[in-house]
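Novice: structure here, sequence nowhere to be found:
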């Protein structure tokens, strides 16, 4: 993933003629911490799990980023994700730097008690480098509201006071924000609405295919369905469903929530991830994992708009193919922005001790996403580039500006 984000970061830096010193500083993480986490398993034995926290830069404000649990996690992945987190904040005009953390484990093989002990041990090991004005944690792949609650509680016990703002994406009862669970999906909807207004020729019911049925993909499917889009295909790690006349999205998502997979759903045809990515549709939303669109399938895409809702959804080679295609690409640093924006709102609400109503959160989210889209379109027109390059231009320009204003303490 580092190859993708570095390629577009450096391309933007070239176009902007970014100061070489700023390019050097902003292109690398400011800090990387590796820890080994001893955890007592339910059997009584001790296992060691490697964990990491990568903090990119603080030029724009305190850092904020996810925590993911995956058996195939690499430090290189986390470096890329931390830079993407900074760029997303920058393009969305959110005063956060980017960070990313992870633990190498298979959460499906751990009991709920083992997962809790692992999470709490991780917090203790990174305690010195996180904080409400330093680095705020958020849910990511295989982490959820419960994991955020454990993190908040562990940090609070050491601080000897309740510190809600140390995490975002936590339960509403513990200081979470209305609109948090649907934030990425709502951001995707706002982006597509702005895109169709900009491009024109919006179909009466745009046909949408979505890879992912969880926090990102599921919320996008639900909201787009409610807005009159025709969601014709959804896949998850266990299978996929397709209906050319449109899926019964509430029924599909209810089945997924009850079973944890779309496998076995009988009210629609089955399809694979590969079939979904190359299906004939107006909008394709990859909202699951990285490296889904590759050099092998990029030529086969038959969508009009590709809205990436997962970092690194397209490989370097696929991105270059898409740059030369007629597909209108909304890059992940825009497609993921809804989550970053609402998590910033949650942090603000925690700090002032007041919760906004759901309609206020979503109205402010729509305002931020719409403004971001128009800023990126303006940059695309100014520099004569596509939307992906333009989004990186806006992000890198914002990062470079803040670093220049603060100066380099050396």
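Specialist: Okay, I see it. A quick note: this is a predicted structure, and the numbers were derived from the prediction, not measured.
Novice: alpha carbons only for contacts and neighbour counts from here, please
Specialist: Will do.
Novice: what sits against the spatially most central residue of the chain?
Specialist: Residue closest to the mean C-alpha point of the chain, counted by C-alpha atoms, centre = their mean, is residue 336 at 4.3 Å. The contact partners of residue 336, by C-alpha atoms under 8 Å, 6 or more residues apart in numbering, come to 88, 184, 187, 188, 308, 309, 310, 311.
Novice: any idea how many residues pack against the third one?
Specialist: Taking other C-alpha atoms under 10 Å as the criterion, the count of residues near residue 187 is 31.
Novice: quick one: it and residue 325, what's the gap?
Specialist: With distances taken as C-alpha to C-alpha, to the nearest Å, residue 187 is found 25 Å from residue 325.
Novice: next one: the first one
Specialist: The spacing between residue 88 and residue 325, counted by C-alpha to C-alpha, is 24 Å.
Novice: okay, the two: which has more neighbours?
Specialist: Neighbours per residue (other C-alpha under 10 Å) separate residue 88 from residue 325, with residue 88 holding more: 29 against 13.
Novice: thought that one was touching residue 394?
Specialist: No. Contact between residue 88 and residue 394 fails when scored by C-alpha atoms under 8 Å: they sit 10.0 Å apart.
Novice: where along the stretch 301-410 of the chain do the helices fall?
Specialist: 316-323, 332-335, 337-352, 358-383, 387-406 (DSSP state H, counting those that start in this stretch).
Novice: elements contacting the longest one?
Specialist: Right, the one you point to is helix 358-383. Judged by 3 or more C-alpha pairs under 8 Å, 6 or more residues apart in numbering; DSSP states H and E, helix 358-383 is in contact with helix 183-199, helix 337-352, helix 387-406.
Novice: got another, please set it beside the one above:
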């Protein structure tokens, strides 16, 4: 198909073909499993504060609806295009299937530099995007969530816009909302807490200690900052952090509380220190016990994979490791324990599922109940992945993706093909 292109989609396609070969899926079934059910491109005109009108390009991809409605975030970033969105929707399908959630994968986004928008312009863009999506989304069709460049406030605007058109409040149309607007306790920090919970599980298997371990976190947004705070609380030493603006490294350990306060005040890491600056290209290959890529796709390529000096690679981001890097890490399985993205960062969609269920039932749980259920789900998925990896003598990524793809394949075969 010519609809989807670009390096991120090619990476998702390559990963799928590798797993399809491993599972010996017939060629006749592969295209139906891989290619999205629906892809939408929209124009989002917005009146700017300057008095001019700008038109932003928006996207939404729904991968499959075999197991239930589709589920996925909405990304506002300059890199957003149809290929990237399609790849993220595909990965979300395997992630939901691995976690046992009744969802197919989806993803959406707008090509925009959010930093250049005023608060009013961001609200106008958010509402216009949801307005254009109304014919294609719904609580039992496609449920949106936050992603890079969006947050709880944007989800509240999405929900309000959809509700105005329905003539009633439909809180379950999105997840990741403020608690005051029907969101759930624990959703904002769920992905980062899930990453740390799985790091602890990996450490148990490897006979490592959390206290005093050296951790590097690439990306200091919602996932990376929460992970840093939780690792610090558990006694780990955060020796390196980075975001799009700066990278800092200190073998003695960084002051996480001061870092968090600085980012809350300025919105970025830049300006925190002059003495601790490190070339961002070198951050990923510093010696550490745990490396958490929690930013964007394709940051760990072949050369980086060859030079990794971590014991645990916990993929907080989606698609941070390229296929050529995967081959190298497969050969280094005894040196680097990989917690693959569709397992490692699944905490967000798991708690999004909990939020959706609570919204449908109008019955809400407290934070302790939400996190207890989250960690139980993560433990189940972790055990399934490591058991399969050990039994079949394959990488954790191969095991995780095989479990996800196999679940979707069996569901499609059971339902058959409508004429």
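Specialist: Nice, thanks for sending it over. Treat the numbers as computed from the prediction; the structure is a model and nothing was measured.
Novice: against the first structure, where does stretch 288-295 of the second structure fall?
Specialist: With TM-score structural alignment applied, stretch 288-295 of the second structure matches the range 281-288 in the first structure.
Novice: rewinding a little: please identify the most buried of the helices of the stretch 301-410 of the first structure.
Specialist: helix 332-335 (a mean of 28; mean count of other C-alpha atoms under 10 Å).
Novice: mean shift between that one and the second structure?
Specialist: In the superposition with the second structure, the average deviation recorded for helix 332-335 of the first structure is 1.0 Å (mean C-alpha distance after the TM-score superposition for the first structure).
Novice: now what about that helix, what contacts it?
Specialist: 84-85, 87-88, 91-92, 184, 187-188, 191, 307-313, 373, 391.
Novice: one more: stretch 165-183 of the first structure?
Specialist: The contact list for stretch 165-183 of the first structure, computed with C-alpha under 8 Å, 6+ apart, reads 130-132, 135-139, 144-146, 148-149, 151-152, 155, 164, 215-216, 219-220, 338-339, 342-347, 349-351, 355-358, 361-362.
Novice: again, but for stretch 297-309 of the first structure
Specialist: By C-alpha under 8 Å, 6+ apart, the list of residues contacting stretch 297-309 of the first structure from outside reads 184, 188, 192, 216-217, 274, 277-288, 318, 321-322, 326-332, 335-336.
Novice: repeat that for stretch 246-264 of the first structure.
Specialist: Defining contact as C-alpha under 8 Å, 6+ apart, one finds that stretch 246-264 of the first structure is touched by 207, 213, 218, 221-222, 225, 230-233, 235-241, 265, 268.
Novice: among these, which ones are buried?
Specialist: The neighbour-count test (16 or more other C-alpha atoms under 10 Å) marks 207, 213, 218, 221-222, 225, 230-233, 235-237, 239-241, 265, 268 as buried among the contacts of stretch 246-264 of the first structure.
Novice: from those residues, which land in strands?
Specialist: Mapping those onto strands (DSSP state E) picks out 207, 230, 231, 232, 233, 235, 236, 239, 240, 241.
Novice: do you know how far the equivalent of residue 360 of the first structure over in the second structure is from residue 351 of the second structure?
Specialist: By TM-score structural alignment, residue 360 of the first structure lines up with residue 369 in the second structure. Between residue 369 of the second structure and residue 351 of the second structure the distance is 11 Å, computed by C-alpha to C-alpha.
Novice: same thing with residue 236 of the second structure?
Specialist: The gap separating residue 236 of the second structure from residue 351 of the second structure is 25 Å, by C-alpha to C-alpha.
Novice: give the aligned equivalent of the residue nearest to the centre of the first structure in the second structure.
Specialist: Aligned counterpart of residue 336 of the first structure in the second structure: residue 345 (TM-score structural alignment).
Novice: find the nearest non-adjacent residue to its match, please.
Specialist: Closest residue to residue 345 of the second structure apart from its sequence neighbours, by C-alpha to C-alpha, 6 or more residues apart in numbering: residue 316 at 5.0 Å.
Novice: quick check: the counterpart of that neighbour in the first structure vs residue 132 of the first structure, distance?
Specialist: Aligned counterpart of residue 316 of the second structure in the first structure: residue 309 (TM-score structural alignment). Applying C-alpha to C-alpha, the value for residue 309 of the first structure to residue 132 of the first structure is 27 Å.
Novice: ok, residue 286 of the first structure next?
Specialist: Distance of residue 286 of the first structure to residue 132 of the first structure, computed by C-alpha to C-alpha: 32 Å.
Novice: looking at the two, which is more packed in?
Specialist: Counted by other C-alpha under 10 Å, residue 286 of the first structure and residue 132 do not tie: residue 286 has more neighbours, with 31 against 18.
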